[in-house]
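J.: generate coordinates for the sequence data below:
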Amino acid sequence: MGIMASLDPSSGYSFGILDNTKKEPLEPISPTDSDLEKKTPISITQILSSTEKSDLGDVSDKHRFWFQRSKGDNSNVIATQPSVFDDPDLAEEYRPRPDWENLHRFDPSARWTWGEENKVVRKIDLRITLLACVMLMALELDRSNIQQANADNFLNDLHLTRDDYNLGNTINRLCYLLAEVPAQIMAKWLGADRWVPIQMTSWSAVALCQFWLSNRTSFLCTRALLGLLSGGFTPTMILYLSYYFKHHELSIRLGFWYAASSFADILAGFFAFGILHLRGVGGHAGWRWLFLIEGLLTLTLGLLAFILMPPSPTQTANWSRGKKGWFTEREEIIMVNRIIREDPSKGTMHNRQPLTFQLIWQSFKDYDIWPLYIIGLLFLIPNTTISQYFTLLLKDFGFSTFNTILLSIPYNAMGAVTRVALVYGAEAFESLAYMGILAQLWMLPMLLYMNAVDFSQANKWVAWTVLTLMLSFPNPHALHAGWNSRNSNSVRTRTIAAALYNMSSQTSQIIGSNIYHDSDAPRYVVGNRTLLILVCTNIVVYALTKLYYVIQNRRRDMKWQAMTEDQRVDYAKSLSLTGDTQPKEEGWELEPVLDLHESDDEMSPNRPTVQRPVDGRPHQPLLQDERRRLSTTGFGHGDAEDRPMLHHSRRPTIRSPEYSAEQATRRKYMIASGFLLLSLASFVVQTETAVYIQHELHWDKPYCMLYLTHGSWSLLWPVQLLILRIQKRKLSWEAFWRRHVYLIRTTAQMVESRDLHLTSRDSHRSPIPYMLRTTAFVTVALTIAGGSWYVAVNLTTASDLTAIYNCSAFFAYAFSIPLLKDKLRFDKVFSVVVAIVGVLVVAYGDRSDSKPTPDGTVGKGKHEAENRLLGNIIIGIGSVLYGLYEVLYKRFACPPEGTSAGRSMIFANTFGSLIGSFTLLVLWIPLPILHMLGWEEFRVPTGEAAWMLLISVAANATFSGCFLVLISLTSPVLSSVAALLTIFLVAIVDWLRTGQPLSAASIIGGLLIIVAFFLLSWSTYREMNEEKRKSLEAEEMESESDD
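T.: Presented below is the predicted three-dimensional model:
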């Protein structure tokens, strides 16, 4: 799959997906595909220029925080946003279907002010959002009151085990999951206003019947019925709310909506505290009264929903809601037109129109939403496990029944606050993936603690604090739901995608219900370790999801930019009204060029909106890019989608240097982040295999291993060439090779001249002598630095070895000041000091006398060191040389600032191959010398040692290649501190592999290193952004002077 811009890529706006697998005209097949056809991208620039509507709202308003003033704060300013309906030629194409329930209020000529729109939104919140929150609270009360029942000896009264409890939760979630899609189909057929009240009254009846539970069978049956009857409620309500709100408004409302479930849990705690005191009344247990009373309460709410829930914005009048309804005619016009102008797809299906199997299958095949399903499958597992066992764990720690109930309130209150804060943060900073990572990082320290100590023996108040903080995490469920809704540009896709996402999240809760087992009690060693692994996995999944959309957008970017404006317009007109018919003209699929575009634009489908294109909030579906200026919610829709697709083109504005600089820096940082993750993973593999080879297989040849690992770098360029060739497989080998050699040659000339703009003299001078000298120089420095480790490992202690060698981060910064002209900045110095303190804590905080060092060798204990002073001097020299090597590489072997990230990556791997080749051709000389002197006998590895060595060498080559790219894209200081993260990662992997828990020193030191890395990352980011901005301003001034 490729991508195509739904806006002009050169403007930095969002894009949609196109098929580029065959040499045929571009063809949108993203989530925005219609049910029966493909849509044509139409330029909004043409719409705006042709209509020249002066009575439309300003699209350049940027309002990121609720406390900031914006142009929209003036209540008399026109709020009506540009739309496809402003073009007379296109308005009829996008007109809502004839039986759309709101058609009588549809008026493309309607205009209204911000004061009017804000008043309507507040009224919708009061009437619709509040009602939706109350209905979700009813679901949460009946779904989760079993946790309060556990505090009243529920399991013992029914003679159930904890495994039975897990089974009941699993059955409940499984039935809930199976009911999702059928419930959505019923809701779309009957209408949400009918189906939701039916659901509420049905599950409430079952919930109150739990009063009469008698055994394991009745418990499992009621759990199953509750799941079946409540399944599909969440996606149905999300679809229902989308009828009333714009995309960015929906995310905020969903945040409060999901927070209502936490509020329900708080109320449930208070209810349970009072109701459970009824234990013994009528000879019944307190938990039986809990089920009965709360079931009757939610049944009442379900009956009220029949009369309070309107079918649509224009159908609020009835005997209970008033003959005139909740809204005036003017308010209904505003409600309908502000929504349909943002997303015409909302007018393509009636609110009681059933879905066909074909439409469901088309929605399911939209694989670009699958990353969200994967996230939904994994992100909630750790929280689910702890929350379902919270009351049981507190009972195990000796808390009384009623104290347990009260102690469950704080985490629900904190969770509601953090959940809403996360939604606001995502809207303010316009990054959904990073907010998801933040939520997982929240849980990481608590899980590390639960794994590092015997949690079952901890002080009960310490345990409660840890569990409360764990469950207070900012749940990103609302973000995901809004993310999914934005990505679904048609009503049928939104309907099915919401169900599929909710099914994945329910599956995660099924998995979470089966992490803890009776056989693992009371410490739950295996369970807690599993949760920690899952949190780390989730962080990687979020990062890979973002990376997936980055790559998709880069491919799309190139295709759209390869077309002229006329070709884009012709292409838009050429698509016929059926999905299988090709455009009339051929040959627009240009041969893609080498993918060097460092785009970090996050995926947005082929669904541009014409609502407030520049209002600064993330209207875009999928991964929203920070500070992107136009919304891209689109116009895909249901079975009436026989119309072209709208595309925004670049508006006639000029970007500021600040904006361009920030975009360029972010792109570079995103690519660097990907290489950082790959380098960390490969280093862990290298370390673990090195330990196994030396201490399990007894192949202890330090210099030979150093020679092989550094020599393996020679494979970097061939592997890179293969990947590039696969990408450019349509290009002839001759043309591909010529372009590749030209790129490497010109980059080498830039490196030698330290200038992006080559003079005639520079371009004719061969860079080969310079590169050979630099390769020899850098390789010798690297080899001596690396060799010092192996010399000192048998002389000094493991603690000294770890602490001194990793001070190379400090020396890298020290050398970068004179050699790279870096400024002495307090924030950088502070970050490096914090990192080194973290290393010292890891090195000297552990009481064990002899322990593995971070790169896999085992240092001596303090009583075993042969010559500690000499060893420390040697490793100190190695530390200085390693810091110097990093700076020398940046100074003499990296392209100058301003070089594209793609070019920098290609050259970094090429230079890494030169280092590897020099190592293989020259540095073999010490091998026979060491063998003859008897210091290291040369022996070819065989059997398992050979295979493990091959894996270790390949992992080192991967790590080194990524590390060189990281230095090239960022700075030696940041790269050096980033490398320190491997200390903590290796410790975690060792603990998972051996079962020996992490020491407190390892945890504290590792967290200090992580904090230092993020502080330094932010400092480096700001510095790079400032340098890029100054560079762009200088170029701008130079261009103006030339004119």
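J.: all contacts plus neighbour counts: C-alpha atoms, from now on.
T.: Noted.
J.: so where do the helices sit in the stretch 751-900 of the chain?
T.: Remark: helices assigned in the stretch 751-900 of the chain by DSSP state H, counting those that start in this stretch are 760-764, 768-792, 798-805, 808-819, 826-845, 868-893.
J.: name the helices or strands packed onto the fourth one?
T.: The reference is to helix 808-819. helix 826-845, helix 868-893, helix 972-994 (3 or more CA pairs under 8 Å, 6 or more residues apart in numbering; DSSP states H and E).
J.: what angle separates that helix from helix 868-893?
T.: If you take axes from the mean of the first three to the mean of the last three CA atoms, to 10 degrees, helix 808-819 sits at 40 degrees to helix 868-893.
J.: got it, and the third one?
T.: Per the same axes, to 10 degrees, the angle that helix 798-805 makes with helix 868-893 is 30 degrees.
J.: could you check how far helix 798-805 is from the centre of its chain?
T.: In terms of CA atoms, centre = their mean, to the nearest Å, the centre of helix 798-805 is set 35 Å apart from its chain centre.
J.: report the inter-axis angle for that helix versus helix 826-845.
T.: Going by the same axes, to 10 degrees, helix 798-805 makes 170 degrees with helix 826-845.
J.: other SSEs contacting helix 798-805?
T.: The contact analysis (3+ CA pairs under 8 Å, 6+ apart) places helix 798-805 against helix 768-792, helix 826-845, helix 868-893.
J.: please give the structure of this sequence too, so both can be compared:
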Amino acid sequence: MDNSKADSEKIGDCAKKSLESEMIENVEDQKLTRKVLFKLDITILPMLALLFLCSFLDRTNVGNAKIIGLESDINITDHQYDTGLAVFYLTYICSELPSNLALKKASPKIWLPLLAFLWGTMTMCLGFVKNYAGFIAVRAILGVTEGGLLPGMVLYLSSFYKRDELALRIGLFYTAASLSGAFGGLLARGLAEIAPRRGLEGWRWIFIIEGLMTVFCGILSFIALPNSIETASFLAPEERAFARRRLMQDQPLSRLEGSGGLQEEHETLRWSEVRRGILDVRMWLTATAYMAILCGLYSFGLFLPTIINGLGFAKNPNDAQLWSVIPYAAASIVTVICSIISDRLRLRGVIMLFVLPIAIVGYGVIANVHSEKVKYGMTFLMSIGMYGSIPCILVWNSSNSAGHYKRATTSAMQLAIANCGGFVATFIYPKREGPQYRKGHLVVCAMLAFAWCMILSNVLYCAKINRDKANGKYDQYAGYNDDRDPEFKMVL
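T.: Just a heads-up that it's a prediction; the model follows:
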């Protein structure tokens, strides 16, 4: 009996020591996690935010240029202006998937800065166009060069952060998009005062100066961005090993047997994975929802100065640039808040189901009231609801895809389909509809309601997949290095 009691005490002591050791290890892991994330955040995110801010500035600055003389100076009609906007989206869409498939071959450190350098150069060229043909040609090339940035950045970030850390990070750099609206309005207001200088009107200087800024940021990003965790020189060797281990634990089936690296880093292009990404139902549900949201987002960015200019309380187009700043600033705050909540709760679509109706209400009201103050107030709801939804929908496909080329395909395809919303956005606010623009507002309102239904469908579909995996219906895929494995749970 004494021996049995002694053995029990030894087992108890061993268990206690093991528990204490595990607790100490967990505390150390938490400290190391915070340290690694801090270094990643301060090195990668500011540079990506800067590139994305430049991207949105160079995509939407044509809206600022329009109200200070672009159309009259190059002698184009309102319809020709809209066509120039649509051509950009055509080439932008066509370049997204090829760019994402090329990203790994060319390496992110080279590919992303190269894209920025090229589209910055094309933005400068917009400052020298003389006619409709030149406007169309430069806008088309601008779309080709800029199209690969956003899907490339989403894919790039997924190689540094776990699935439940992505929304906040993408939310932070996507906040740059809403800030670009505010910054763009202020910058356009200042640059307009240059006119005329050296024979160039003020709207031309908007393109030239902002294009130069993008070229500079492209060069800076080549210096600052690492290719991967393996080449992140700002991390100590033990930190790189820990960061790799974190990613492997987030997607346990991505491990190579007998290797310390991720299988995705060694994965070769398999067209079966590309096909699986293209045929993914979840991708189509989020892509069509995103398309509807971007219809509103792009029209908001392109036509907000025009809408505000028609409200009456802006004394001139330059004042309208300043009034357009405040809704974007409000949206940037809400975007960050929604991103934090999304990551904390590990939810994507569910968050959007609550945020998107804010924009739907905004568009519904602005289309049916005549008070200038109420209309301006509704621009806040419109921007908050749309921008607050973007980080969640951007990372949703990436969070629910495993395997480099499957993730690359779903990320690029989602954005390619989504950017078709740009075609709708460019034609729903014709000048003849102003200043009420009722038809345009109602079109966006309907699109956002459609997006809400698609998001709800995807939440229910992902929940069904998780139930099926729990019930053993996916057991045949056990050991697969992709999102079909029973242990890979869908984020709702």
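J.: out of the helices and strands packed on helix 808-819 of structure 1, nearest to residue 496 of structure 1?
T.: Relative to residue 496 of structure 1, the nearest member of these by CA to CA is helix 972-994, separated by 39.4 Å.
J.: in structure 2, which residue range corresponds to that closest one?
T.: Counting by TM-score structural alignment, helix 972-994 of structure 1 falls onto no part of structure 2.
J.: just checking, what packs against that helix?
T.: By 3+ CA pairs under 8 Å, 6+ apart, helix 972-994 of structure 1 packs against helix 657-691, helix 808-819, helix 826-845, helix 868-893, helix 943-969, helix 1000-1042.
J.: returning to what we had before: so which of the helices and strands packed on helix 798-805 of structure 1 gets nearest residue 282 of structure 1?
T.: Between these, helix 826-845 lies closest to residue 282 of structure 1; by CA to CA that is 60.3 Å.
J.: identify the residues contacting that closest one?
T.: For helix 826-845 of structure 1, contacts defined as CA atoms under 8 Å, 6 or more residues apart in numbering pick out 798-800, 802-803, 806-807, 809-810, 977, 980, 1000-1002, 1004-1013, 1015-1016, 1019.
J.: rewinding a little: now, of the helices and strands packed on helix 798-805 of structure 1, which is deepest in the fold?
T.: By mean neighbour count, with neighbours taken as mean count of other CA atoms under 10 Å, helix 868-893 ranks first of those at a mean of 23.
J.: equivalent range in structure 2 for that one?
T.: Going by TM-score structural alignment, helix 868-893 of structure 1 sits over no part of structure 2.
J.: before we move on, the earlier item: mind giving me JSON lines with the helices and strands packed on helix 808-819 of structure 1 and columns for distance to residue 687 of structure 1?
T.: Formatted as JSON lines, those follow (distance: least, CA to CA, whole Å):
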{"stretch": "helix 826-845", "distance to residue 687 of structure 1": "17"}
{"stretch": "helix 868-893", "distance to residue 687 of structure 1": "18"}
{"stretch": "helix 972-994", "distance to residue 687 of structure 1": "7"}
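J.: picking up where we left off before, quick one, which of the helices and strands packed on helix 972-994 of structure 1 gets closest to residue 310 of structure 1.
T.: helix 657-691 (44.4 Å).
J.: give me the distance from the closest one to the chain's centre.
T.: 15 Å.
J.: the strand or helix carrying residue 426 of structure 1: what's the following helix or strand?
T.: Using DSSP states H and E, residue 426 of structure 1 maps to helix 409-429. Next in sequence after helix 409-429 of structure 1, counting helices and strands by DSSP H and E, comes helix 432-452.
J.: where in structure 2 does that following helix align, residue-wise?
T.: With TM-score structural alignment applied, helix 432-452 of structure 1 matches the range 348-368 in structure 2.
J.: ditto for stretch 479-491 of structure 1
T.: Per the alignment by TM-score structural alignment, stretch 479-491 of structure 1 matches residues 392-404 in structure 2.
J.: and what of stretch 208-215 of structure 1?
T.: Against structure 2, stretch 208-215 of structure 1 falls on residues 124-131 (TM-score structural alignment).
J.: ditto for stretch 279-289 of structure 1
T.: Going by TM-score structural alignment: stretch 279-289 of structure 1 matches residues 195-205.
J.: closest to residue 933 of structure 1 out of the helices and strands packed on helix 808-819 of structure 1?
T.: Comparing those against residue 933 of structure 1 with CA to CA, the closest turns out to be helix 868-893 (20.7 Å).
J.: gap between that closest one and the chain center?
T.: Centre-to-centre, helix 868-893 of structure 1 and its host chain are 36 Å apart (CA atoms, centre = their mean).
J.: so what secondary structure elements neighbour that helix?
T.: By 3+ CA pairs under 8 Å, 6+ apart, helix 868-893 of structure 1 packs against helix 733-753, helix 768-792, helix 798-805, helix 808-819, helix 943-969, helix 972-994.
J.: need the winner for burial among those.
T.: helix 798-805 (a mean of 25).
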